[in-house]
Each structure stands twice: as structure tokens, then as C-alpha cells.
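A.B. asks: Got a predicted structure here, sequence first:
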Amino acid sequence: PMMSQLNVDGKVLRATAKAGQNKSGLCIVSAWAGEHRLVLGQEKVASKSNEKTAIPELLARLELANTLVSIDAIACEQSNAELIVERKGHYLLALKKNQGLLYEQVTQRMQQTKSQLPVDEHIDFGSGRIETRRCYVESKLSLYDDLRDWPACQRVILVEATREINGVISQQSRYYLSDLGLSPAAFNSAVRHHWGIENQLHWYLDMVFHEDQQRVRVGNGAENFATVRKLALQLLHRVDDKESMKSRRKLG
């Protein structure tokens, strides 16, 4: 996308869960500027289920003007859309089942009408994997009653991802709301861009720094170490050599 994009998502530090308690462990919600590989902010919550309380607190501290904020979490709520629009930003929010009637209305109608909607197809190949993403965009929103109160909402988006790995095919449909009137190709790119927070941040934190195995949980220790790991990762990304990230870390 032409404007800058900020991806917001939570990651659980699994080893911080206390033994014998039915908790997932500390969750850190991060705001990730993928084009710069930079974490611009983070918020700590007691568990993944509290993500929706942390996200507005995180958004309120960030400069959002002319920025597309993408969130794939339980944070698809009018209040977050309002907060982003008030701060002169734009939103791309994943629509989840917690939106009840709106989710049902969107999923049913998009499946019925997608053959008549503009579509973009993107195919990725790599490591024995073929992934096809078809992005359909609906601009006629008058038939979606529950969208009337959503601030400046212009588009409903459906992304159908088909993944084939070693002959095994899996499919997934995701639905999004946005206040931008972008093309299917631009929305397809923005959704792919969002997953950079998983592939370029969370994956590296686990594979290079073994974050899921870190047991520090006293006081602010877990959050402080999470911050240091992210700073270290940003420095490692700046090294211009052909070494793997694990090798770069050891060489440092």
C-alpha cells in the first residue's frame, strides 16, 4: 500500500504461565511498522483474552495520521475504528465471530455475491508450498444494516486463502472492514503485509531468541526482556551479510 501501514497483534510468552494455573501466560501486544522492521510500541496484558483492552491503550499513544492500521485480533470493534479515524488514521480490521449478527450478515452475503465482485488473485510459491489469495471487495454497503454506525466504513473485504503443501490443500476465508476505498489488489497486498508481524517479528523472536521458553515473570522482568529482544532483533536486521539470524546473534 502507498501509505504507511501499522500492524497490531498480540503474542503470548508461553513459559510465563504459572504452573497449575489455567492461564496462557503474559501477552504482549505490539505495533509493527513492517516496511522499517520496527516495533513502535507495545502493551502488556495478563493473557491473550485481554488483548482487546490493551489495543486501544496502545493506539492512543501512537501517531496514526495517514497510516493504515491493520488488526487481526478480537479488536474489531466500533470504538477502535472511531479511535483510529479520530486520530486521522485508516483501519483494516478483521471481522470475527464476536461481532455476532454483523459477522453472519457479511459472511453470508459475501459468499452469495462474490462471483459478481471485483477480485484480485495473488500466488506465492516457496519451500514446497503454493498459496493462492483471492481478494473480493464489496463497495455497496447499504444492504449491511449493522454497518451504519461504523465510522466512515467504505468497504467489506473477503480474502480466500488456499494453501497447498506437499499435495495437502487447506482453505481459509477471512473478512475485513475498512474506511478506505482501495482496489482488490491494494487490499490483498495490505492483508499480506499484515502477516509480516507474524513472519518477521513473532517467528524470529521464537526461533532466534527462544522467547516461548523464557520463564522470567517477576515484576516487569518479562516485559523488559521482551523489549530488549525486539531491540536486538532490529539491530540484527540491519547487519548486511549472508549469515542466518542465529549466526549473526552468536557473532555479535
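C.D. replies: Everything's here; your move. Please read all numbers here as calculations on a predicted model, not as lab measurements. Numbering: from 1, shown residues only.

A.B. asks: rest of the way, CA atoms for contacts and neighbours
C.D. replies: Fine.

A.B. asks: What ranges does the chain have for its helices?
C.D. replies: Taking DSSP state H as the criterion, the chain carries its helices at 51-60, 78-86, 101-113, 184-194, 196, 203-207, 221-237, 245-251.

A.B. asks: Need the residues that contact the shortest one.
C.D. replies: Outside helix 196, the residues within contact range by C-alpha atoms under 8 Å, 6 or more residues apart in numbering are residue 34.

A.B. asks: The residue nearest to residue 187 when sequence neighbours are not counted: neighbour count?
C.D. replies: The shortest distance from residue 187 to any non-neighbouring residue, by C-alpha to C-alpha, 6 or more residues apart in numbering, is to residue 135 (7.3 Å). Residue 135 has 28 neighbours, counted by other C-alpha atoms under 10 Å.

A.B. asks: hold the first one in mind and look at this next one:
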Amino acid sequence: MFVKNINYYDNHSPCIQKTAPPSINRKKKHKLLDIIILSILAVPCGAESWDSIELFGKTNLSFLKQFPELKHGIPSHDTINRVFSMLNPHHFERLFMKWTDSLKDSGTAEKVTAIDGKTVRDSKDSFRHTSPVHLVHARSVENNICSGQRKTETKSNEITAIPELPDLPDIKGSIITIDATGTQTAVSARIIDRGAGYIPAVKENQKTLREEAGAACNRNRPAADYTEADKGHGRMETRCCEVFETVLGEDEQRKRTRHAAENFAIVRKIALNLLKKGKGNRANAS
């Protein structure tokens, strides 16, 4: 399951070509996709640093050679660090979104997409006076996977990234949920223009909007206006909360060089999506 989905693209894919950092062809020893695959496989098995990714690769070299080419063996931790620091995060994120589409269950409509933000706390660099990386995520509820992310400089600037997330494919007919930060005219307009519904959060300090929302919910209308077409055919479902970010140590990641924190966050999302779609967990992934 892991390799079938990881090999969705090859090294000659246009998206891979755009994602790759600049380099001299005659000096290349490792393919970009090999380094990405190595990192994706290492993360669910406990690798949380460049050194541990290299160690994972060397320990499992015979196993790994059946997937990537690895003609020159396992890249060093310095090489892995440089690659993720120099990767174009925009193109890498687009590659991630396209690959995520291949994971979605066929015939499963996108009914609900949840948008929220998270700060990678230990990406803050006090020595260089840089703020921690803050990421805004879009999560497909039906498929139980992360379908996209955008970086913002600070949590207070989360609103600047939210309007970009409705550009995710296949949101027509779905419902977007978002916290009070996204309760903005520009955000709602973009979502509605894409043919999706919108459930914003309204705080008490938005007095007029809160009163209007309350009045709309309290209208004396027939119950048929509020019924849902699909009740799960009489089934009772129990959903469990999964906090994989803590398991994979996202908040403790101290990757601070250039784009490393943002790009490695995408690697973690890919690993999480694979674990969830493969019905696996960290213990049996290793």
C-alpha cells in the first residue's frame, strides 16, 4: 500500500521537475523522488530528524532498494537537509495535493472539508529572530486525510492563507467548516463561487452577525428544511479522535533552515495519509 501510492509520480514528472532545487546534472548522485520516498517511509517508523532518516535508510537498505533506485546508497543527513531546505514548497504542496487525490476512495463524495491552523512550535529560531512556522490545513472528513496546506508567517496572518485553500479541487457541492478567523466576506465569497457550502464560526464580538445567525436558526419553518438526506441507512457510527501530530512529534521539530519546516510538514502529512488509508499505525509501520 505504501509504495503503490508513493510511486504515483516518477522523477520525470513535470511537477517533480518544478519542485526540484537547482543543481548541476553531472554532480547529481541521488534522485529527488528517492529522497522524498526515503523520508516518507522513515517518518512513520519514528524518524524525526535528518540523522534518523539516514539511519533508517542504512538499516533498511536491502528492503528500500526494491522501491527507489538508490544507485549511490543512502544520502547523508546533510544532503537530506539541503534538499528539503531548498525544495520549492509551493510546487511540493501542489504535488502533495495531486497525490492526495489519488488516495481518495472512488465514489466517495467530498461532503465536508474542515479548515484550521496549527503552529509548529519548535521551528522558532530565537538566534536568527525568526517566528515559528504556522500552517493552515484542509482536511477531507469523508476520506480522513489532509488534502492541502498553506504557510503563513504568524497565526495572526492565518486569514491571508485561508482564501487560497478553497482553491482545492473537487469542493463543489461540499461543505466547508472553518473557525472564527475565517468568518470573512472574502473567504465566504470564494467558497460560494466554487459551488460549496460554508459553515463559519461566529463569536460574541461579532454582535450583528451573531444576532442574524440566531434569528435565522430560530425561524418557525417546517422541519423538512433542516433534515439530512443521508442518515447512514440506520447505522450508528462511533468516531475516535486520532492525534497523530503528537505521535509524529510535529511540535518538537526543530527544522529552521529556509523551507525545511514547511516541506517536512508536507512529508508528515503524506505519511499520515498513508497510515490512515492503509489502516496502519506507528507501531506496525516499522
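C.D. replies: Arrived safely, thanks for sending. A quick note: this is a predicted structure, and the numbers were derived from the prediction, not measured.

A.B. asks: Can you pull the TM-score for these?
C.D. replies: Remark: TM-score between the superposed chains equals 0.57 [TM-score structural alignment, normalised by the length of the first structure]; 167 aligned residues with a C-alpha RMSD of 3.3 Å.

A.B. asks: returning to that earlier point: so the residue nearest to residue 187 of the first structure versus residue 247 of the first structure, what's the distance?
C.D. replies: Look at residue 135 of the first structure and residue 247 of the first structure: by C-alpha to C-alpha, to the nearest Å, they are 38 Å apart.

A.B. asks: circling back: go ahead and confirm the residue nearest to residue 187 of the first structure touches residue 173.
C.D. replies: No: at 9.8 Å, residue 135 of the first structure does not count as touching residue 173 under the criterion of C-alpha atoms under 8 Å.

A.B. asks: Give the intersection of the neighbour lists for the two.
C.D. replies: With C-alpha under 8 Å, 6+ apart as the test, residue 135 of the first structure and residue 173 both reach 158, 159, 160.

A.B. asks: could the residues you listed be laid out in CSV, adding neighbour count and distance to residue 27 of the first structure?
C.D. replies: Below are these laid out as CSV (neighbours: other C-alpha atoms under 10 Å; distance: C-alpha to C-alpha, whole Å):
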residue, neighbour count, distance to residue 27 of the first structure
158, 27, 28
159, 24, 27
160, 17, 28
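
A.B. asks: Not counting residues beside it along the chain, what's closest to residue 117 of the second structure?
C.D. replies: residue 136 (4.0 Å).

A.B. asks: whoops, residue 25 of the first structure was the one
C.D. replies: Nearest residue to residue 25 of the first structure, sequence neighbours excluded (C-alpha to C-alpha, 6+ apart): residue 17, at 3.8 Å.

A.B. asks: repeat for residue 41 of the second structure
C.D. replies: residue 271 (7.2 Å).

A.B. asks: Identify the residue of the first structure aligned to that neighbour.
C.D. replies: If you follow residue 271 of the second structure across to the first structure using TM-score structural alignment, you land on residue 232.

A.B. asks: Can you give me the distance of that match to residue 37 of the first structure?
C.D. replies: Here the criterion is C-alpha to C-alpha. By it, residue 232 of the first structure lies 12 Å from residue 37 of the first structure.

A.B. asks: still on that earlier bit, any idea how many residues pack against the residue nearest to residue 25 of the first structure?
C.D. replies: When neighbours are defined as other C-alpha under 10 Å, residue 17 of the first structure has 19 of them.

A.B. asks: Residue 208 of the first structure now?
C.D. replies: Around residue 208 of the first structure there are 16 other residues, counting by other C-alpha under 10 Å.

A.B. asks: Same question for residue 130 of the second structure.
C.D. replies: By other C-alpha under 10 Å, 12 other residues sit near residue 130 of the second structure.

A.B. asks: Likewise for residue 172 of the first structure?
C.D. replies: When neighbours are defined as other C-alpha under 10 Å, residue 172 of the first structure has 10 of them.

A.B. asks: where do the strands sit along the stretch 101-250 of the second structure?
C.D. replies: Along the stretch 101-250 of the second structure, the stretches classed as strands by DSSP state E, counting those that start in this stretch are 112-120, 133-140, 145-152, 175-178, 197-199.

A.B. asks: Just the buried residues of the last one, please?
C.D. replies: For strand 197-199 of the second structure, the buried set under the neighbour-count rule, 16 or more other C-alpha atoms under 10 Å, comprises 197, 198.

A.B. asks: how about residue 57 of the first structure, what does it touch?
C.D. replies: Neighbours of residue 57 of the first structure in contact, by C-alpha under 8 Å, 6+ apart: residue 43.

A.B. asks: counterpart of it in the second structure?
C.D. replies: Under TM-score structural alignment, residue 57 of the first structure pairs with residue 164 in the second structure.

A.B. asks: Now do that match against residue 150 of the second structure, distance only.
C.D. replies: The gap separating residue 164 of the second structure from residue 150 of the second structure is 8 Å, by C-alpha to C-alpha.

A.B. asks: And for residue 247 of the second structure?
C.D. replies: Distance, residue 247 of the second structure to residue 150 of the second structure, by C-alpha to C-alpha: 22 Å.

A.B. asks: Residue 256 of the second structure too?
C.D. replies: Taken as C-alpha to C-alpha, the span from residue 256 of the second structure to residue 150 of the second structure is 17 Å.

A.B. asks: how far away is the nearest residue to residue 275 of the second structure once chain neighbours are set aside from residue 140 of the second structure?
C.D. replies: Spatially, and ignoring its direct neighbours in sequence, residue 275 of the second structure is nearest to residue 281 (6.0 Å; C-alpha to C-alpha, 6+ apart). Applying C-alpha to C-alpha, the value for residue 281 of the second structure to residue 140 of the second structure is 19 Å.

A.B. asks: Ok, residue 159 of the second structure next?
C.D. replies: Computed with C-alpha to C-alpha, the distance linking residue 159 of the second structure and residue 140 of the second structure is 20 Å.

A.B. asks: again, but for residue 221 of the second structure
C.D. replies: Distance of residue 221 of the second structure to residue 140 of the second structure, computed by C-alpha to C-alpha: 31 Å.

A.B. asks: The two: which is more packed in?
C.D. replies: Neighbour totals were compared for residue 221 of the second structure and residue 140, and residue 140 leads with 20 against 10 (other C-alpha under 10 Å).

A.B. asks: when you align them, which residue in the first structure goes with the more buried one?
C.D. replies: Aligned by TM-score structural alignment, residue 140 of the second structure pairs with residue 33 of the first structure.

A.B. asks: Its match: what's it in contact with?
C.D. replies: If you count contacts by C-alpha under 8 Å, 6+ apart, then residue 33 of the first structure has 4, 5, 6, 7, 39, 40 around it.

A.B. asks: Output the residues you listed in a markdown table; the columns should cover neighbour count.
C.D. replies: Below are those laid out as a markdown table (neighbours: other C-alpha atoms under 10 Å):
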| residue | neighbour count |
| --- | --- |
| 4 | 15 |
| 5 | 25 |
| 6 | 24 |
| 7 | 24 |
| 39 | 20 |
| 40 | 14 |
